[in-house]
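>>> compute the structure for the input listed below.
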Amino acid sequence: MTTNKKALISGAGIAGLALAYWLDHHGFRPTVIERAPHIRHGGYAVDFRGEALDVLDRMDLLEPIRALDTEMGDAAMVDADGRQYATLPAAVFAGDLEVPKGELTRLLYAAAQDRAEYLFGDSIATVEQDADGVDVTFENGPPRRFDLLVGADGLHSRTRALAFGSEEHFVRSLGIHTAIFSLPNYLGLHRTGQLYVSPGKAASMFAENSDGRARAALHFASEELAYDRHDSGELQRIVAERFAGEGWEIPRLLTEMRKAEDFWFDVNAQVVMDTWSRSRVVLLGDAGYCAAPTSGRGTSQALIGAYVLAGELAQARGNHTEAFTAYEHAMRPFVTEHQAVGREGAERFFMSAPTQEVLDMLAANAPENTRTEAIRLPDYAAH
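Presented below is the predicted three-dimensional model:
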């Protein structure tokens, strides 16, 4: 009979929702805590590669998600005056399957909604472990005790900070900051986009269809910056100052950025840790091994990690020490490869006015660029 059945998952993102699904599948009783008042919607498009598609298939989600494929075509590289000088092949920036992040989150939540208890609008305040469990206090709700705690709360994981220490010990910046937001598709883009680059800066606007909205991204190279990541006004001022005086659609994008309700800003960084578990606490996805957006692997890692972690807990019949060791043994080579891809992507991120020849070469080599260390997905028996 499986022991250690009560698991608290911090974070209702892709990793947390997928884990809730698989833990329930294996007979555990997951609880998910999320500081937001509801499931987060919006966000950029996310890619799936390789074994992540197998995980979706095993959740009976592959076909519904395939139906949401953005089917992005080639994009235009433009100069400061908006003139196209090259074509960016879709193979350079798209994975095997690309869908809007908000739609993916919606489908994952629908699949896991009845499989877990959800505590929205709250977050973990303190964590105390002993030989038999984890005592957790919350910012709003009453304290509770669980058998296991899983940190699936992203790059700036509160769980990681409480159980392992402050993030400066683990988070390594790749020297790129990014702002993403949605806006009216005033360029009339349809399954395509436009990309503008200047030294140390890049901006893009993409849209799935000409009738809906578009998403914009503004990237700039930078040393470490000090800011309050919860202060949107301060973050938008930083972005506006960095892009002041730039051409193309930048002035309009900055105006739309200030209106956006889904504005997001963060550093492109990786999480590097010697171990992803400490006693009864374990980390999942970006919280433990973020590969950075420049890798294009974060979503795949989250889905595969959730599948493996839940499966190993089931296979070990709740013996968390044994399960966490097996989980890390299975995932570590995979993560190491993905993080190498993320660092390489950051190094070549700001291509100053690349020629069509260079872009075509990147597209021709895309299969090589996207091949990573394979991970075997066992058929964990349901409990």
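
>>> could you use CA atoms for every contact and neighbour count after this?
Fine.

>>> okay, helices next: where are they in this structure?
Secondary structure of the chain (DSSP state H): helices at 14-25, 51-58, 62-66, 90-93, 101-112, 158-164, 232-243, 250-259, 286-289, 298-315, 320-347, 356-364, 366-370.

>>> so which of those helices comes closest to Ala75?
For these, proximity to Ala75 was assessed by Cα to Cα; helix 90-93 is nearest, at 6.9 Å.

>>> list of residues touching the longest strand along the chain?
With residue count as the measure and DSSP state E as the assignment, the chain has strand 171-184 as its longest strand. For strand 171-184, the external contacting residues (Cα atoms under 8 Å, 6 or more residues apart in numbering) are 43-44, 155, 212-224, 239, 256-257, 260-272, 343, 346.

>>> one more to put side by side:
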Amino acid sequence: MNVLISGAGIGGLALAHWLGRHGIDATVVERAPALRSGGQAIDIRGAARTVVDRMGILDAIRAKHTGTHGIMYVDRRGAPVARMAGEDFGDSGGVVAEIEILRGDLVRILHEAAPAATYLFDDHITALRDGPDGVTATFNHASPRTFDVVVGADGLRSGVRRLAFGGDRQTVRDLGMYTSFFAAHTSLDLDGWEMMYNLPAGNGVGGRVLLLYPVGRTGEVRAMFSWFSPALGHDRRDTTAQKALVADVFAGAGWEIPHLIEQMWPADDFYFTRSGATNLDRWSHGRITLLGDAAFAGSLGMGTSMALVGAYTLAGELASTPDPVAAFSRYEAGMRDYVTRNLKRPPGGDRGFAPGSRAGIWFRNQVIRTMTKLPGKSAMTGNLQAAANAITLKDYPTTRDPLAIPNPR
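I've put the predicted structure just below:
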């Protein structure tokens, strides 16, 4: 079998690893000229912990743990008003999971663990034709090739999904929030706590929030700025305009924000996106299927874990049958309940993350201060601990040891 994977992110690289373990040839095409090294801190929860353990990379992931052990809510002076430790809801059920790693570090580990796949960087798929002998993919640069299977692991705005299923208007539900993040430094002693500072609606937008992720004890952080707003018609390719929008939205704000905005302007890892959720009745069309955010975006804290579990399951099913359509059916049947459960929004949903009024911020903080002491507290976070483990992973026999696979890069 010969598989084309669009996207060298978490799902695509994990899939390349597992396909190689099953003796299946994989080609990975990535629009960026190299691996995307930036990104925020992400969690590995529940069944995904078992997947990375089976990949042989759990120790490498733990060695790159950010050191974060909880989230602290602060006022405009930086004084704590509420806090929630990661252990309050189990190893996978809190706002911060027991295993947290920077996205760029996880991508690097997955790339090193991936078997001898073929990589096409600085390229992308421009057309797909599903015929009786396979799917012929046309690329922006490389020559056309025919594959037995094509997998879109290329994110919320998936090019493969657009080619096979239709445009984003048909497949993506807008969630009303903008988010940006970049690497920065602070003189604050965060002591292993993520810090969240909320602001009410203002400057023409809804509730606003700054979240600082510490990276070890070096003063390095990831700064994430988010806010609710109707779509503002931003240009996805104009980074300067995006940075200006962040600066305008948070103009006049206190605490660490002015210092961080100064660091944002020269940042070369700046990322900007509008949140959305995929809305698909099925994840496959013929010999083409979807993985990760391309298929099931929209969770709170489970995107990485679902991509890892999905890659494991998809590769295992492809290895179990010569018929891709049958493999896709079993992949989706095995994943659908798990995904559906993890896409449910917790009580309060996104609005609890960024309340639009000072009264709403105060009330949310009071809830955080008391919820860890209440019976049934897990229900207040959507029972994330149980949802993260809500799948029984099959044992798919592999033909290769993960440490014995050459990786010629």
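
>>> quick one on the thing from earlier: could you give the angle of the longest strand of structure 1 to helix 232-243?
90 degrees (axes from the mean of the first three to the mean of the last three Cα atoms, to 10 degrees).

>>> mind reading off the mean deviation between strand 171-184 of structure 1 and structure 2?
Here the mean offset of strand 171-184 of structure 1 against structure 2 after fitting is 1.0 Å, by mean Cα distance after the TM-score superposition for structure 1.

>>> now do the same for Gly13 of structure 1: its match in structure 2.
Gly13 of structure 1 maps onto Gly9 in structure 2, with residues paired by TM-score structural alignment.

>>> measure the closest residue in space to that match that isn't next to it in sequence to Ile57 of structure 2 for me?
Using Cα to Cα, 6 or more residues apart in numbering and skipping the chain neighbours, the partner closest in space to Gly9 of structure 2 is Val107 (6.4 Å). As judged by Cα to Cα, to the nearest Å, Val107 of structure 2 and Ile57 of structure 2 stand 12 Å apart.

>>> more neighbours: which of these two?
Neighbours were tallied for Val107 of structure 2 and for Ile57 using other Cα atoms under 10 Å; the higher tally belongs to Val107 (23 against 20).

>>> give the equivalent position in structure 1 for that one.
Aligned partner of Val107 of structure 2 by TM-score structural alignment: Thr105.

>>> from what I see, its match and Ala18 are in contact.
No - the criterion here is Cα atoms under 8 Å, and Thr105 of structure 1 misses it with Ala18 at 9.5 Å.

>>> check which residues of stretch 55-65 of structure 2 are buried.
By neighbour count on 16 or more other Cα atoms under 10 Å, the buried set for stretch 55-65 of structure 2 is 55, 57-58, 61, 64-65.

>>> from Arg287 of structure 2, how far off is the residue located most distally from the centre of structure 2?
Going by Cα atoms, centre = their mean, the residue of structure 2 most distant from its centre is Pro132, 34.4 Å out. Separation of Pro132 of structure 2 from Arg287 of structure 2 (Cα to Cα): 10 Å.

>>> what do you get for Ile368 of structure 2?
Distance from Ile368 of structure 2 to Arg287 of structure 2, counting by Cα to Cα: 47 Å.

>>> again with Met72 of structure 2
47 Å.

>>> likewise Arg274 of structure 2?
In terms of Cα to Cα, Arg274 of structure 2 sits 30 Å off from Arg287 of structure 2.
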